[in-house]
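Peer 1: after the sequence you'll find the predicted model.
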Amino acid sequence: MRDGIHPEYRPVAFKDSGADHVFVIRSTVKTKDKISIDGTEYPLVNLDTSSMSHPFYTGKQKIVDTGGRVGKFKARYARK
């Protein structure tokens, strides 16, 4: 293999803003943000959703009803 063509594979912190949970895994992602965990500084990637806050993994489903669509759907198929 040629030298210098592969990205750096290093520990990176991922922060789930929805669950306020931080986990560190190895990644090649590039980021400018940093976070200090137990005296060690890691590059930081902010996430909207991870397994800690996703409804599929937490079991907490949210139904967003815009314009009464869910109610209309339930009313239409409740007759059958």
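Peer 2: Looks like it came in fine. Given the structure is predicted, the values throughout are model-derived calculations rather than measurements.
Peer 1: contacts and neighbour counts: CA atoms only from here.
Peer 2: OK.
Peer 1: hey, where'd the helices end up in this structure?
Peer 2: In the chain, the segments counted as helices under DSSP state H are 55-58, 69-78.
Peer 1: put together CSV for these, with distance to Glu41 and mean neighbour count on each row.
Peer 2: Written out in CSV, the entries for the helices of the chain read as follows (distance: least, CA to CA, whole Å; neighbours: other CA atoms under 10 Å):
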stretch, distance to Glu41, mean neighbour count
helix 55-58, 29, 11
helix 69-78, 46, 10
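Peer 1: putting a second one here so we can go through both:
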Amino acid sequence: MQKGIHPENYRLVAFKDMSNEDVFITKSTANTSETIEFEGTEYPLIKLEISRTSHPFYTGESKLIDTAGRIDKFKNKYAKFKK
């Protein structure tokens, strides 16, 4: 492994899946200004739209996730082409 090219600021970070409220802890260098208390300890928080606990490939379930009204924006944008 080459020296001096890898980050030195690894720390424990909480990742929270916003679709099912699952929280898991792992090491990361990602920057964040939010924190969360998890099992009596405060961790920096990274919010995720989808993770291994909600992704259809891992769960075997298919579900519709409409983030910030993307489907409605698409329908409104292309409604004029509808006959």
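Peer 2: Nice, thanks for sending it over. All values reported here derive from a predicted model rather than from experimental measurement.
Peer 1: give me the TM-score for this pair.
Peer 2: The TM-score (TM-score structural alignment, normalised by the length of structure 1) is 0.68; 64 aligned residues with a CA RMSD of 2.4 Å.
Peer 1: how about the helices of structure 1 in TSV, adding distance to Ser27 of structure 1?
Peer 2: Supplementary listing: the helices of structure 1 in TSV, determined by distance: least, CA to CA, whole Å:
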stretch	distance to Ser27 of structure 1
helix 55-58	23
helix 69-78	40
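Peer 1: map Arg26 of structure 1 across to structure 2 for me.
Peer 2: Using TM-score structural alignment as the criterion, the counterpart of Arg26 of structure 1 in structure 2 is Lys27.
Peer 1: burial of Lys16 of structure 2, as a residue count?
Peer 2: Using other CA atoms under 10 Å, Lys16 of structure 2 has 20 other residues around it.
Peer 1: sorry, back to before: wait, what's in contact with the match of Arg26 of structure 1?
Peer 2: 10-13 (CA atoms under 8 Å, 6 or more residues apart in numbering).
Peer 1: same question for Leu45 of structure 2.
Peer 2: Taking CA under 8 Å, 6+ apart as the contact definition, Leu45 of structure 2 lies against 13-16, 32-36.
Peer 1: for those, work out which two are farthest apart.
Peer 2: Set against one another by CA to CA, the contacts of Leu45 of structure 2 have their most distant pair in Lys16 and Ser33, with a gap of 14.2 Å.
Peer 1: ok, Ile63 of structure 1 to Glu8 of structure 1 distance?
Peer 2: According to CA to CA, to the nearest Å, Ile63 of structure 1 stands 41 Å off from Glu8 of structure 1.
Peer 1: more neighbours, those two?
Peer 2: For Ile63 of structure 1 versus Glu8, the count of surrounding residues by other CA under 10 Å is larger for Glu8: 12 against 7.
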